[in-house]
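heads up, no residue letters with this:
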């Protein structure tokens, strides 16, 4: 049994940093996994699409002991090929929770058209349908009851007409939220015309304000009930902690660069000062040597003059 969620990200580099740090397995579509960040950025710049969301992250989770990390990563790559065949995608497999799961980071740009990936309600439905097809092809379980609850026949009928059901609007609003608590989720949903009607020890109920209809989270699917939400909250808190750590590291790196530059300037000033002192000393030494030389020459001249006077006096005495 595999479940999927999708969210948008304004920084694929941060998403990759978080996913890569704990990855046991990794693979890529349409790029080199070791250069995914730079490849994603180069593509966005080439098409002039550097504003807004840089990409999207699909979380693909499997039930305990159903797949190995290697199998999980391969299934993630298969899902990427189905949902984003013309995009650059990096797939990272984590095994640090009860559920082995993939972080599938999708670059926003279609390599053939240059258009951005359309993360809407239909995309979420297509991702889940593709995921179910992959599970079936590999003889993995699909939660039949949950699937019926998630999309009723009436909802499928609405989707086939290119429209969206009010339940799907609730799902999509929850998927787009990056909340780390019920309070944050409630604020995000309120902006989309949805209210958290009630929370009990085991259940959560939502109200679609425009339709004035209520639905329990478990009727929407496992990801929208309390258990699924709290897994998402924990993951979001982990991501925030990692992002905060990365910011601290980046700040420390910048401060070190600044200190190193200041140190280089200090050394440059010290070297200039030392050089000036050395030059002054050498000039003083040269001047001192020159004075000593002239003093010796003068002394020699005086000595010779004295000798000449003595000789002259001696000569005069001899003549007398």
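That came through, no problem. All figures in this text were calculated on a predicted structure; none of them were measured in a lab.

Every contact and neighbour count from this point should use C-alpha atoms.
Will do.

show me the contacts for residue 7.
By Cα atoms under 8 Å, 6 or more residues apart in numbering, the residues touching residue 7 are 56-58, 175-178.

and the gap between it and residue 93?
Residue 7 is 17 Å from residue 93, where distance means Cα to Cα, to the nearest Å.

if we can go back for a sec, quick check: strands, which of the contacts of residue 7 are part of them?
56-58 (DSSP state E).

quick one: what helix or strand has residue 159 in it?
Element membership of residue 159, judged by DSSP states H and E, is helix 153-160.

what's the answer for residue 239, then?
Assigned by DSSP H and E, residue 239 belongs to helix 226-319.

is it possible to export the contacts of residue 7 to CSV including neighbour count and distance to residue 271?
Listed next are the contacts of residue 7 as CSV, based on neighbours: other Cα atoms under 10 Å; distance: Cα to Cα, whole Å:
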residue, neighbour count, distance to residue 271
56, 23, 52
57, 23, 53
58, 21, 56
175, 21, 60
176, 17, 58
177, 18, 57
178, 18, 54
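
Identify, from these, the entry nearest to residue 3.
Among the contacts of residue 7, residue 58 lies closest to residue 3 (Cα to Cα), at 10.1 Å.

List the contacts of the residue nearest to that closest one when sequence neighbours are not counted.
Excluding its sequence neighbours, the residue lying closest to residue 58 (Cα to Cα, 6 or more residues apart in numbering) is residue 6, at 4.3 Å. Contacts for residue 6 (Cα under 8 Å, 6+ apart) come out as 56-59, 124, 175-176.

how about a cut-off of 10 Å?
When contacts are counted by Cα atoms under 10 Å, 6 or more residues apart in numbering, residue 6 touches 56-60, 103-105, 119-120, 123-124, 127-128, 172, 174-177.

In helices, which of these appear?
Assigned to helices by DSSP state H, the following of the contacts of residue 6 qualify: 123-124, 127-128, 172, 174-176.

Now the buried members of those.
When these are checked for burial by 16 or more other Cα atoms under 10 Å, the buried set is 124, 127-128, 172, 174-176.

Just send those residues back as TSV, with distance to residue 87 too.
Below are these laid out as TSV (distance: Cα to Cα, whole Å):
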residue	distance to residue 87
124	17
127	15
128	18
172	22
174	25
175	21
176	20
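
and which of the residues you listed is nearest residue 112?
Using Cα to Cα, these come closest to residue 112 at residue 127, 20.4 Å.

Could you report the distance from the nearest residue to that closest one once chain neighbours are set aside to residue 77?
Computed as Cα to Cα, 6+ apart, the closest residue to residue 127 that is not its neighbour in sequence is residue 83, at 6.3 Å. Look at residue 83 and residue 77: by Cα to Cα, they are 10 Å apart.

what does residue 203 give?
Using Cα to Cα, residue 203 is found at 34 Å from residue 77.

and the comparison structure, right after this:
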């Protein structure tokens, strides 16, 4: 299983793991297991091992498939054979996830294991011929033990079992004729209007056709004819005729789904501004001394900082007076007292919410523990006895909550309600405190106003007296 590039090295690995864990193919997830990792966290565990040893690129993992004869094995036996193969061949040096798919005519086991050793960080190395020398013999040995058919492997002659050769070809990524034949036959069915036209179109593609009891075709490059009915039930002569009548290209046009574009990976390079050379520095210094290069003026905003603060203060005071329609010092005092009573009322409500939260603290803590045990409970439900202790604790906590007349959802909603009420009250309290502070400042300024007026008059008299004195 190869690397997917710099943007997402483990894309193919994650997709493969998700595929073999598919609940529809594994009896609801029952036929899934793991070695050195839990199946639900297999990808993350493998990724962490790669990061730990600094080997996140190139080959990500290896994927083996064990296929069994049709109607020759039950699900549990297939799962045991797959598990034993993983333990005996791979051992405990790698993270392994394995499963059995029972949704097809031929049950088959999938085994995916990390390419990086969890103990020493070395990568698994597959040598040419290992499949025939070690892997297939082990598979045959396990199948014999359970009374199943095996594949005969002869290393000295070329007369190897045809199923083994085809599978070995597929595993090595070489061309498989069957896939090409299916593609061509489907294409001719869609385009043909009659069965005779279908045969003519196949011949135009270079196929040779045998029509006896069964229909067989030979494609250029193939050594043996392949029977179409062996590919699948939909390729018998009768079903091909039905498909020619019922199917058309329009039935296979996929709907285009417009998805929002997104950036997967972006690479950019930063360029530092080049430093001035010695002669450039002398040149700019001369321009500055001669006045041809002006120095950038500094901002003068600091001079008006005090005036800006004063403007904001006056705006807040005007907003308060306008909001409550205050026109006199008496009305301002009354408004201030109302704001103070409102502040005390909000504080009492906040205290009530806090007391309610404290009373329900044990319930909240119990729900938090239940959330932590949820993943373990899911694994136990799917048949993993390793989490039996967590299951018993999970059941006990659910019973405790039920005995008090609550459900997990009700407690979660209650906690969210208390949290939202506290935030709402705190925001109200913040606004009231601000208005209260503005009102106190206005009252203070109004009380100090007569004193300022007296001081201003004294200062004016002193200036007048100095002006009347004769100059020497």
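Noted; the coordinates are in hand. Quantities reported herein were computed from a predicted structural model and do not represent experimental measurements.

TM-score for these two?
Superposed pair, TM-score by TM-score structural alignment, normalised by the length of structure 1: 0.51. Supporting alignment: 209 aligned residues with a Cα RMSD of 4.6 Å.

Of the buried ones among the ones in helices among the contacts of residue 6 of structure 1, just say which sits nearest to residue 30 of structure 1.
Among those, and counting by Cα to Cα, the member closest to residue 30 of structure 1 is residue 127, at 18.9 Å.

residue ranges of the strands in structure 2, please?
Using DSSP E, strands in structure 2 cover 32-35, 61-67, 96-101, 108-114, 208-211, 215-218, 226-227.

Redo those strands as JSON lines? Include distance to residue 200 of structure 2.
Below are the strands of structure 2 laid out as JSON lines (distance: least, Cα to Cα, whole Å):
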{"stretch": "strand 32-35", "distance to residue 200 of structure 2": "48"}
{"stretch": "strand 61-67", "distance to residue 200 of structure 2": "37"}
{"stretch": "strand 96-101", "distance to residue 200 of structure 2": "39"}
{"stretch": "strand 108-114", "distance to residue 200 of structure 2": "38"}
{"stretch": "strand 208-211", "distance to residue 200 of structure 2": "10"}
{"stretch": "strand 215-218", "distance to residue 200 of structure 2": "13"}
{"stretch": "strand 226-227", "distance to residue 200 of structure 2": "18"}
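
Tell me which of those sits most buried.
strand 96-101 (a mean of 28; mean count of other Cα atoms under 10 Å).

residue range for that one in structure 1?
Alignment note (TM-score structural alignment): strand 96-101 of structure 2 is matched to residues 89-94 of structure 1.

Translate residue 134 of structure 1 into the numbering of structure 2.
Following TM-score structural alignment, the counterpart assigned to residue 134 of structure 1 within structure 2 is residue 142.

and that match, how many neighbours?
Neighbour count of residue 142 of structure 2, defined by other Cα atoms under 10 Å: 18.

That one contacts residue 89, doesn't it?
No. Residue 142 of structure 2 is beyond contact range of residue 89, at 11.5 Å (criterion: Cα atoms under 10 Å).

who touches both of those two?
Contacts common to residue 142 of structure 2 and residue 89, judged by Cα under 10 Å, 6+ apart, are absent.

re earlier: now do the match of residue 134 of structure 1 against residue 436 of structure 2, distance only.
Relative to residue 436 of structure 2, residue 142 of structure 2 is positioned 83 Å away (Cα to Cα).

cool, residue 72 of structure 2 as well?
The gap separating residue 72 of structure 2 from residue 436 of structure 2 is 84 Å, by Cα to Cα.

next one: residue 443 of structure 2
Distance from residue 443 of structure 2 to residue 436 of structure 2, counting by Cα to Cα: 11 Å.

Who has more neighbours out of the two?
The neighbour comparison of residue 443 of structure 2 against residue 436 (other Cα under 10 Å) goes to residue 436, with 21 against 16.

Would you enumerate the residues in contact with the more buried one?
By Cα under 10 Å, 6+ apart, the contact list for residue 436 of structure 2 reads 320, 335-340, 342-343, 430, 442.

at 7 Å instead, please
Neighbouring residues of residue 436 of structure 2 by Cα atoms under 7 Å, 6 or more residues apart in numbering: 336, 339-340.

Now neighbour count and distance to residue 366 of structure 2 too, for those residues, in CSV please.
Shown next, in CSV, are the contacts of residue 436 of structure 2 (neighbours: other Cα under 10 Å; distance: Cα to Cα, whole Å):
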residue, neighbour count, distance to residue 366 of structure 2
336, 19, 45
339, 19, 40
340, 15, 40
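
Tell me which of the strands of structure 2 sits nearest to residue 50 of structure 2.
Across these, the minimum distance to residue 50 of structure 2, taken as Cα to Cα, is reached by strand 108-114, at 8.7 Å.

For that closest one, give me the average deviation versus structure 1.
Here the mean offset of strand 108-114 of structure 2 against structure 1 after fitting is 1.2 Å, by mean Cα distance after the TM-score superposition for structure 1.

The helix or strand just after that strand aligns to what range in structure 1?
On the C-terminal side of strand 108-114 of structure 2, the nearest following helix or strand under DSSP H and E is helix 130. The alignment of helix 130 of structure 2 onto structure 1 (TM-score structural alignment) covers residues 123.

Average offset of the matching stretch relative to structure 2?
Its matched residues in structure 2 lie on average 2.8 Å from stretch 123 of structure 1 after superposition (mean Cα distance after the TM-score superposition for structure 1).

and that stretch, how far out from the chain's middle?
On the basis of Cα atoms, centre = their mean, to the nearest Å, stretch 123 of structure 1 is displaced by 24 Å from the centre of the chain it belongs to.

With stretch 285-297 of structure 1 instead?
Taking Cα atoms, centre = their mean, one finds the center of stretch 285-297 of structure 1 at 70 Å from the center of the full chain.

Name the residues that touch it?
Applying Cα under 7 Å, 6+ apart, stretch 285-297 of structure 1 has no contact partners.

Check the contact between the residue nearest to residue 127 of structure 1 and residue 129; I expect there is one.
No. Between residue 83 of structure 1 and residue 129 there is no contact under Cα atoms under 7 Å: 9.9 Å.

Compare those two (neighbour count), which wins?
Neighbour totals were compared for residue 83 of structure 1 and residue 129, and residue 83 leads with 19 against 14 (other Cα under 10 Å).
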